[in-house]
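Give me coordinates for this.
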Amino acid sequence: MKKRKIPMRKDLLTNSMQPKKELVRVVIDKEKNISVDPTGKQPGRGAYVSLDPSKIKFAQEKGLLDKSLGTKVPESFYEELFSYVDHQKARKELFGDK
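Predicted structure coming up:
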C-alpha cells in the first residue's frame, strides 16, 4: 500500500512545520471578519495555530495574530479561540487521533 503524503503547515506560534491535522486555521475575510476555520476551506487570509491553550495566551499577549492577519484582533475572539483549542485538545486526549 502506498504511503500518503501528510500536508504540513507552518505554525504561527511556534514557527515550526507541523501536520495540518494538529493545527487550527484562523481566517479573516474581505469584510474583516475573523473566525476559526475548522474545515480549513473558508475563503480569506489564514494563519495556522497549534492546539495548545498556553500558546494562545502567549499569542494574545504578543499580538501575533494581529501582525499575521493585518488587523486588530478583538479580545472576544481570543476567548473564542482559546475555548475552541481547549475543547479540541480535550477531545484529542479522550479519543486519540481520528
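
Every contact and neighbour count from this point should use C-alpha atoms.
Fine.

Spit out the contact partners of residue 89.
Taking Cα atoms under 8 Å, 6 or more residues apart in numbering, we find residue 89 in contact with 51, 52.

swap the cut-off to 10 Å and go again
22, 50, 51, 52, 53, 83, 96 (Cα atoms under 10 Å, 6 or more residues apart in numbering).

likewise residue 75?
60, 81.

what about it, distance to residue 65?
12 Å (Cα to Cα, to the nearest Å).

Ok, residue 14 next?
Residue 14 is 13 Å from residue 65, by Cα to Cα.

Please apply the same query to residue 19.
In terms of Cα to Cα, residue 19 sits 20 Å off from residue 65.

ok, which stretches of the chain are strands?
Assigned strands in the chain, in chain order: 8-10, 17-19, 23-28, 34-37, 45-50 (criterion: DSSP state E).

I'd like the structure of this one too, to check against the first:
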Amino acid sequence: MKVKKIPMRMCNGCMEMKPKKELIRIVKSPEGDVSVDLTGKKAGRGAYICKDFECLEKAYKSRRLNKNLQSEISSDVYEKLKDEINNDK
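Next up, the predicted model:
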C-alpha cells in the first residue's frame, strides 16, 4: 500500500515546518482582500500560523504576515485569529 504524503507548511511565527492541518491559513485573494481561511481551500496567496498565541505575537511583531502576503493586514484579521486560537483550546 502506498503511504500518503502529508503536506508540510511553515509557520510564520515560530518558522517551523508543521503538517498543514495543524495550522491556520491566512489568504490574500486575487482581489487583494485578506481573510482567515479555515477550510484551507480559498483561492489566493496563503500564509500559515500555528494555533498558538506566542506564534501569533511573533508574527505580529515581526510583520511576517504583511511581508509574505505583500499587503497590510488589518487588526480585524488579527482579532479573528485570536478568536480562532481561543476556540481551538
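
TM-score of the superposed pair?
The TM-score (TM-score structural alignment, normalised by the length of structure 2) is 0.87; 89 aligned residues with a Cα RMSD of 1.5 Å.

re the thing from before, figure out which of the strands of structure 1 is closest to residue 87 of structure 1.
Checking the strands of structure 1 against residue 87 of structure 1 by Cα to Cα gives strand 23-28 as the closest, at 12.0 Å.

So which other helices or strands are in contact with that closest one?
Other elements packing on strand 23-28 of structure 1 under the criterion 3 or more Cα pairs under 10 Å, 6 or more residues apart in numbering; DSSP states H and E are strand 8-10, strand 34-37, strand 45-50, helix 64-69, helix 75-95.

repeat that with 8 Å
strand 34-37, strand 45-50 (3 or more Cα pairs under 8 Å, 6 or more residues apart in numbering; DSSP states H and E).

OK, contacts around residue 43 of structure 1?
27, 29.

now it: how far from residue 14 of structure 1?
Residue 43 of structure 1 is 24 Å from residue 14 of structure 1, by Cα to Cα.

Then residue 4 of structure 1?
Residue 4 of structure 1 is 25 Å from residue 14 of structure 1, by Cα to Cα.

go on, residue 59 of structure 1?
From residue 59 of structure 1 to residue 14 of structure 1 the distance is 10 Å (Cα to Cα).

Same check on residue 6 of structure 1?
19 Å.

can you give me the end-to-end distance of stretch 57-67 of structure 2?
Stretch 57-67 of structure 2 end-to-end distance (Cα to Cα) = 15 Å.

What lines up with residue 71 of structure 2 in structure 1?
Per TM-score structural alignment, the equivalent position to residue 71 of structure 2 in structure 1 is residue 71.

residues near the closest residue in space to that match that isn't next to it in sequence, how many?
Using Cα to Cα, 6 or more residues apart in numbering and skipping residues adjacent in sequence, the residue nearest residue 71 of structure 1 is residue 32, 7.9 Å away. Other residues within reach of residue 32 of structure 1, judged by other Cα atoms under 10 Å, total 15.

Kindly report the same for the one 3 residues further on.
For residue 35 of structure 1, the neighbour count with other Cα under 10 Å is 16.
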